[in-house]
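Novice: Could you look at this predicted model? Sequence included:
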Amino acid sequence: MSGGRRFPASVYGRGDEPDVRFSLANERTYLAWIRTALALFAGGVALELLGGDLSPGLRHAASLVLVVSGVVLPALAWIGWSRTERALRLGQPLPASILGPVLGVLVTLAGVLIVLALVLP
C-alpha cells in the first residue's frame, strides 16, 4: 500500500502501487474523455446558437442530447478511471468500459436528430 493520504481513498487505499506507466495511461484516457465531453458540450451550445436554419424542435433536441452528454460523460469517465485504477492496484483484469457504447448511442441519436432537422421543414 502507498503511504500518505490520496484522493480517492476508495481507490488508493487498496492494493499495491502499480507500474506508474499504467496509472498515467489510465489518467490520460480519463483526460481524453474529459476533452470529448467539452467538445460535445461546445457542439451542443454551438448547434443551438448557430443552427438557425434547422427545424427548431429537432435542433433543440439534438443540442440537448449533446449538452447532456457533455455533462454526463465526465461522471462516467471518473467511474471508469477509478474502476480501472482499482483493478490495476489489485492485480485484477481490467473492467470493461461502458463509455464507448453510451457515447456511440448518444452521438448517433444527436446525428439522427440533426439529419431529420435538415430534411424536414
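Specialist: Yep, it's here. Numbers count the residues shown, from 1 in each chain.

Novice: Could you use CA atoms for every contact and neighbour count after this?
Specialist: Fine.

Novice: Buried residues of the helix or strand hosting S82, list them for me.
Specialist: Assigned by DSSP states H and E, S82 belongs to helix 56-90. Judged by neighbour count using 16 or more other Cα atoms under 10 Å, the buried positions of helix 56-90 are 58-71, 73-74, 76-89.

Novice: quick one: the closest residue to S23 other than its chain neighbours and P101, what's the gap?
Specialist: Distances taken as Cα to Cα, 6 or more residues apart in numbering place E85 nearest to S23, at 6.7 Å, with adjacent residues excluded. To P101, E85 is 21 Å away according to Cα to Cα, to the nearest Å.

Novice: Next up, a structure to set beside the first:
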Amino acid sequence: MTAPPPDHEPDYRFTLANERTFLAWIRTALGLLAAGIAVRQFVPPFTVTGATSVLALACITLAATVAATSFPRWRRAQQAMRAGAPLPTSPMVAVLAAGVLMLAVLAAVLVIVG
C-alpha cells in the first residue's frame, strides 16, 4: 500500500481560480434568490392559482441548493490540489443546468397559459 502524497501548497494562481469559481457559484445563488423574490413581489398573478409562488419557491430552492453545495465543492477542489490529485467532479453543474431549464420551461408554460 502506498502512502498518500504529501500536502503541499498549490500554485497561488490555482487557489485564486478556485476561489473565483466559488464566488461565481455564490453569485449564481444570489441571482436565483433575487429572481425568486422579484417573481413573488413584482410578477402579476398568473391564471393558475399559486403559480407565482411556485415559480418563486423553485428559484429560491435552486438558490439554496447552489449556495449549500458551493463551499464543499471549493473545499474538495482545494484538498485535491494540495494532494496533487485530480480535481473532483461535481453533479451540481448538471443540477444547475437542469434546474434553470425547468424554471425556464415552467415560466414559458405559465406565460403561454396566462
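Specialist: Structure received. Just so it is clear, the structure is predicted and the values come from calculations on it, not from any experiment.

Novice: quick revisit: so after the helix holding S82 of structure 1, what's the next helix or strand?
Specialist: Beyond helix 56-90 of structure 1 on the C-terminal side, the first helix or strand identified by DSSP H and E is helix 99-119.

Novice: so that next one matches what in structure 2?
Specialist: Helix 99-119 of structure 1 falls opposite residues 92-112 of structure 2 when the two are matched by TM-score structural alignment.

Novice: What are the buried residues along the matching stretch?
Specialist: Using 16+ other Cα under 10 Å as the burial criterion, the residues of stretch 92-112 of structure 2 that qualify are 92, 96, 99-100, 103, 106, 110.

Novice: Quick check: it compared with structure 1, mean distance?
Specialist: On superposition with structure 1, the mean distance recorded for stretch 92-112 of structure 2 (mean Cα distance after the TM-score superposition for structure 1) is 1.1 Å.

Novice: For V20 of structure 1, grab the count of nearby residues.
Specialist: 9 (other Cα atoms under 10 Å).

Novice: quick one: the aligned partner of it in structure 2 from Q78 of structure 2, how far?
Specialist: Residue-level alignment of V20 of structure 1 against structure 2, with TM-score structural alignment as criterion, gives Y12. Taking Cα to Cα as the criterion, Y12 of structure 2 is separated from Q78 of structure 2 by 11 Å.

Novice: coming back round to it: wait, what's in contact with the residue nearest to S23 of structure 1?
Specialist: 11, 23, 26 (Cα atoms under 8 Å, 6 or more residues apart in numbering).
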